[in-house]
Every structure is written in structure tokens, then in C-alpha cells.
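Novice: here are the coordinates; sequence isn't available:
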């Protein structure tokens, strides 16, 4: 199935071969690096004067163990955004399209439009869940990828796993599930389901629960053929040596991440209660943020930014999100500051 979906030019092309694809060890005279060393150094990270492993093998191996999947089913990228872009370039020809289930993360549409692909959309239902038949009815023979996000950004809710699996069974293209917030959720990832559905691609990131948004590392769990095509067209050294090392180190910090999760979920519950007491409608969340609705939400967001330098995200112009704002769960002290400021404005 995968080969039939891939663009002909991508199948036919010869990938760029970088120096470190050929040799990982030895005395290097092949890549015009500075053999004298680096102008700066970081403790614990060596050979900054050398190009990194183009396949991030150590990171992929660590992710495979962490996820309980084969490392051959793991692709590491420069943030999930790179992987979104690569998937579109692999599968979507000029004149073809992707379908985005909205409201959701805006980069799916931006990446498709940047690549010259068409963008179709289908709304979640009133409960912010997938209407499988409505999604399938919105596709055309030119639709190559369906993008969805679970837990969904900006609504915060988990999409029903059965609905996603049904899409994988019935859609004759790629189904991408962005699980950036899955570590905060009450139900498990779909990562292991890539063994059951060759057209399923699950995206994950180090930006959220791991607290490493600044290193720009995301990853995909996918059919081995999909990973091979991602490797074929990616930039030669898409993850730098520092980011890769930090990501590997983070995977060993399970106790720290568990503590982060406990605090964030406790604060999420406390904030939900406080917002309801102030008269806000609060939508169920399986993420590290809350989507709330209030008649003057847009005005509140602007005043918080202008008068108190407290920044929340306004979504009132989006379908299904009238008078809604998204609020990240921060530290207890920061949350108290925000709640107090909002109370003064309502």
C-alpha cells in the first residue's frame, strides 16, 4: 500500500549521501570539518566539531526501547513540524490534497499550502470528536493524508481511538495522529498500533511533558517503509548532536517526568474548578492546558497581555470556538497570578 501512495519522483530519486552516512569512525578527511576542535564546549557532549550521526541511531534505539517498538519504526525529526512537512512532500503530488480535522493545530494546513497541496477540512462534532463518515465523505480520490491531533490542540480532549482505527481501515491514504500531549492523557498512545495499520503515522514530541521545547526534537512511529522514505528525503543532518544527546538523556528521567505530570494534572484540576466558580465554561482536557469559554474572553485576553503581561491564546474566530481561549497550566504561583488577574477583569 505504501509504495502505491508515494510520489513517483520520490520513489525514483537518488537521496543525497553525506559523509557520515558512509563512515562513522576513523580519521576524517572527508567532510571539511575543523579537525582542531570547537570554539566552545559543552560538558558531556563531545566532538562538536564533527557532523552528527545522520540517522540519530542512539536516539532512535532509545526511543524504540522506551516505546516498546522496533527502532526501525522510529524516525527522529527537527520537531514534529519537520515530519509533517516531510510526509506531505513524500505522499502529496501537485493537484492532490490533505484533509485536516478542525479545529486543530494550524501547521498541518500551513505545511500543505507551503508545499502547494490542496487543503480540505472537516469539523469535529459538537463534542470535539471525529464523525468518521463525515470525514470520509469529505475526502476525494485526490486526498492523500488525513491529519488529526489527540489530545487535540486547542480543545484538549482525546479523540476516540476506535474512530481513528476506523479511519485507518477505511481510508486509502495516510492517517497522521499527532500525540504531542499524550503523556498527560488518561488513555495510552496509539504508537503500538502501527503494527496493525501500515497507513498509521503517530507523531510525538519532547516539547511538552519533557520540557524540552528549546531543543526541537520530535519523532514519528510508523510503518518501516514510511520511515525509509522519511530518511530518503530528509536533510542530511536534521538533528544536531546537542539536541540528540539531551533527548536520549531525558528518556532516562522517568521520575522527573512523573513528577511534572502529577503537578500539572493537580494544577489542571484546581484551575478547572476555579474557572467554573468564576462562571467560565471549561471543556474536558487530557492535555496540559484548558480551553475555556466566556462572553468577553477576547477582551480579557487582550487586557491580560496589555496590562499584566500575562499571555493566553485567543481562538474566538475559529469555528466551534466562539468566545474561547486556551490557557496553559503553569506553575502554582503563575496560575494564582493569572486567576487573580482574570477575577479582576470579569
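Specialist: The structure has been received and is ready for your questions. It should be emphasised that the depicted structure is a prediction, and the values quoted were computed from it without experimental measurement. Numbers count the residues shown, from 1 in each chain.
Novice: use CA for all of it now, contacts and neighbours both
Specialist: Noted.
Novice: show me the contacts for the closest residue to residue 61 other than its chain neighbours.
Specialist: Among residues not flanking residue 61 along the chain, residue 71 sits closest, at 5.3 Å (C-alpha to C-alpha, 6 or more residues apart in numbering). Taking C-alpha atoms under 8 Å, 6 or more residues apart in numbering, we find residue 71 in contact with 60-61, 63-65.
Novice: can you map out the helices along this protein?
Specialist: 2-5, 8-12, 19-22, 57-67, 79-91, 107-114, 132-138, 161-170, 224-233, 241-251, 254-277, 297-308, 332-345 (DSSP state H).
Novice: of all those helices, which one is nearest residue 215?
Specialist: helix 241-251 (5.2 Å; C-alpha to C-alpha).
Novice: give me the angle between that closest one and helix 254-277.
Specialist: Between helix 241-251 and helix 254-277, the angle comes out at 80 degrees (axes from the mean of the first three to the mean of the last three C-alpha atoms, to 10 degrees).
Novice: take the one below as the second:
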């Protein structure tokens, strides 16, 4: 299939003149700054929060470029991955006309963002073991289909998708394919960032919220061709990532060599948690997981959920999600947290069953 970014874009986007911020006109760090109407005396905290941050996060992108094996100009940073999702729909989908394809069960924000932007949603459910149906997905494409979202490892099921299935969808679609890799650090699967040069219609999303432990800071990553990244930068708010967030991300990137150790701790706890869950009589299946959570099928999922809530142990009830009947999604906690969870589930066995 041939891919044309210009044909995919909403017609008016290429003619947009972006907001020119003070830091676009002068990006140096030294000087007397009298250009941005900032408070010259600083903030009440005593910290230097009075100056606007780098609008393009260039220092972070330089470091990420080395870690991820892509060019800095192939990186977009957003206020969480949710910002990239929203911007993609605003750039490529005409409200009330175009549609996107979702593959339930999947991350719920794709559909929420589509609803906000008045974008129609077409759905092709995954198989019973949460894998893609490439033929059905491509057959569901019409002339108004602009984006296909693939979450791998998937949320809420936790499994990775078959790589060749993803490739066949990208190759068979002349619109944009978004591969959401929020949980890639917990998987043994190589990132699709390695294939950006092979597929001009591919965009890969990752995040600092999971393995990097910075969910509170709200920073997501998108990797794509320079042309696609240029469009996202064209329509994003000028200062979408705060200076404080940029500072903390840079501090974390300086310690990138420690991330594998942190991930391994989570994976070890996931293994211990899964083995403990398997021993409980009301649990029928623990789905294979390449993420930092497990999807667990059980009898009376809602009763189990309510029992845990009463003891202030919070998991996600996914039992009303397609293909997830009687399932709870359980995030991997610390050893102490996981032991408390198992202890309460064992109480459930003795008190309720």
C-alpha cells in the first residue's frame, strides 16, 4: 500500500501557522530575558520556576535518541501518551466524517479521545486468546479510516501481539498505524522503533509512567518519521512539558543503566504473585503477561473486588470488558503489597466460599 502523509492529513493542517513562543525566537540559556513577560523575581517557592521551559525538550530528546536508537527529530514528548493520542486525531481525522479502528479489549483512552473529537470508531475484537485478526482488520478499513491503534503488550490482557500480524497490518494499510508500547520494558519483544525506517505510516508510543516510575509527572513518548513528528510539534501547545518534569526526566535518564534492575524486580514479583494466585481455588486462569500486571479470571469477580475494596486493596474490575468476563486486572505491587493481597484473598476463601 502507498502512504502519503499529505493525503492523510486534514486539509487545513499544513497551512496552520504555529504559535511562535519567546523560546522559539531565542533558545539560548544565557542573557537578560525581557521577552516573555515572566516574573523577574522568581517564584514564592524560591526555585527558578519563573522562566518558561524548553518548548521542544531538546536535551531530553538528545539523551533519548541515544537510548532508543532513533534521531532526536523522530521523537515527540507529550503530557502523557494521551496528548499524542489526541493530537493524532486532531491532525488526521475530520470530525463527523473519518473513523479509527480499535481492537477490543484495549486501552480505553483511544475511544474516549475519539468521542471528544467526534471521530467514529470501528471495532474488530481480538481472538479469545487476545491476538489480532489481521485479515478482518484490513477488511474493515474504508476510505475514511485514518488510524489503527494496536496496543502491544496489550492492556488489559497483558500479552504481546504476534509481530508478523502487526507488520501485515502496517503494510496493508495506507493510513497511520499506532503501536502503543506502554509496557514494552517488561517484555522480551524488541520495540517497533527498530522498524520506523521500514514503515513511513508507523508511530510508536511509549511512556515514562510504567517502568520508569514517573506516572505522576505525566510524560509520554512518540516515535515516528520526522514528517509526522513535525506535524505533532506544529499543533501541540507551546509549553506542553513543564520545566520541573523535564528536570526530573533528565535526572532519570542519567541513571538509565538502572532501569533493567528496576524492571527485573517487578518481573520477579509478578512471578511470585502469579504462583500464589494459582493456588487459590476460585481462580480459573491467569493470562500470560508481558506487562507489569496480570489479568485473572475467577468465579465471582465482582464479589472478590468488593471484598478487596473493603480492605483498601484496589484492583481493576474488568469483568464488563469484552472478552474479560469475570476478570480482575491486578497490578504488581511490592513484596509487602502482594503478600497483603494474597492474605486477603485467602481470607476470602475461608470467609466467603
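Specialist: It's in. What you see is a predicted model, and the numbers here were worked out from it, not measured in a lab.
Novice: in structure 1, what residue corresponds to residue 138 of structure 2?
Specialist: Per TM-score structural alignment, the equivalent position to residue 138 of structure 2 in structure 1 is residue 136.
Novice: so what's the residue count around the residue mapped onto residue 202 of structure 2 from structure 1?
Specialist: Using TM-score structural alignment, the partner of residue 202 of structure 2 in structure 1 is residue 200. Neighbour count of residue 200 of structure 1, defined by other C-alpha atoms under 10 Å: 27.
Novice: contacts only, for residue 200 of structure 1.
Specialist: 168, 174-177, 193-194, 222-223.
Novice: any idea which of the residues you listed is closest to residue 53 of structure 1?
Specialist: residue 222 (20.8 Å).
Novice: can you give me the end-to-end span of stretch 316-327 of structure 2?
Specialist: End-to-end distance for stretch 316-327 of structure 2, by C-alpha to C-alpha, to the nearest Å: 9 Å.
Novice: and if you look at stretch 237-246 of structure 1?
Specialist: End residues of stretch 237-246 of structure 1 are separated by 16 Å (C-alpha to C-alpha).
Novice: what residues in structure 2 pair up with that stretch?
Specialist: Going by TM-score structural alignment: stretch 237-246 of structure 1 matches residues 239-248.
Novice: pull the residues that contact the matching stretch.
Specialist: With contact meaning C-alpha under 8 Å, 6+ apart, stretch 239-248 of structure 2 is reached by 49, 52-57, 60, 77-79, 217-219.
Novice: re the thing from before, redo the contacts of residue 200 of structure 1 as a markdown table? Include distance to residue 110 of structure 1 and neighbour count.
Specialist: A markdown table is the format used below for the contacts of residue 200 of structure 1 (distance: C-alpha to C-alpha, whole Å; neighbours: other C-alpha atoms under 10 Å):
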| residue | distance to residue 110 of structure 1 | neighbour count |
| --- | --- | --- |
| 168 | 23 | 21 |
| 174 | 18 | 26 |
| 175 | 18 | 24 |
| 176 | 15 | 23 |
| 177 | 17 | 24 |
| 193 | 27 | 17 |
| 194 | 26 | 18 |
| 222 | 22 | 27 |
| 223 | 25 | 22 |
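Novice: going by distance to residue 10 of structure 1, which of those wins?
Specialist: Set against residue 10 of structure 1, the nearest of the contacts of residue 200 of structure 1 by C-alpha to C-alpha is residue 174 (16.0 Å).
Novice: how close does the counterpart of that closest one in structure 2 get to residue 204 of structure 2?
Specialist: Per TM-score structural alignment, the equivalent position to residue 174 of structure 1 in structure 2 is residue 176. From residue 176 of structure 2 across to residue 204 of structure 2, the span is 11 Å (C-alpha to C-alpha).
Novice: also residue 252 of structure 2?
Specialist: Taken as C-alpha to C-alpha, the span from residue 252 of structure 2 to residue 204 of structure 2 is 21 Å.
Novice: more neighbours: the two, which one.
Specialist: Higher neighbour count among residue 252 of structure 2 and residue 204: residue 204, with 23 against 17, using other C-alpha under 10 Å.
Novice: and the more buried one, what does it touch?
Specialist: Per C-alpha under 8 Å, 6+ apart, neighbours of residue 204 of structure 2: 178-181, 192-193, 222-224.
Novice: what do you get for residue 313 of structure 1?
Specialist: So residue 313 of structure 1 contacts 301, 325-327 (C-alpha under 8 Å, 6+ apart).
Novice: most surrounded residue in the contacts of residue 71 of structure 1?
Specialist: residue 63 (23 neighbours).
Novice: contacting residues for that one?
Specialist: Residue 63 of structure 1 neighbours (C-alpha under 8 Å, 6+ apart): 71, 74, 251.
Novice: does the last one really touch residue 66, like I thought?
Specialist: Yes: between residue 251 of structure 1 and residue 66 a contact is recorded at 7.3 Å, counting by C-alpha atoms under 8 Å.
Novice: how about residue 13 of structure 2, what's its match in structure 1?
Specialist: Matched across to structure 1, residue 13 of structure 2 falls on residue 10, judged by TM-score structural alignment.
Novice: nearest residue to its match in space, please, no chain neighbours.
Specialist: Using C-alpha to C-alpha, 6+ apart and skipping residues adjacent in sequence, the residue nearest residue 10 of structure 1 is residue 90, 6.4 Å away.
Novice: trace that neighbour over to structure 2, please.
Specialist: So, by TM-score structural alignment, residue 90 of structure 1 is matched to residue 91.
Novice: again with residue 341 of structure 1
Specialist: So, by TM-score structural alignment, residue 341 of structure 1 is matched to residue 344.
Novice: that match against residue 309, yeah?
Specialist: No: with contacts counted by C-alpha under 8 Å, residue 344 of structure 2 stays clear of residue 309, the gap being 10.3 Å.
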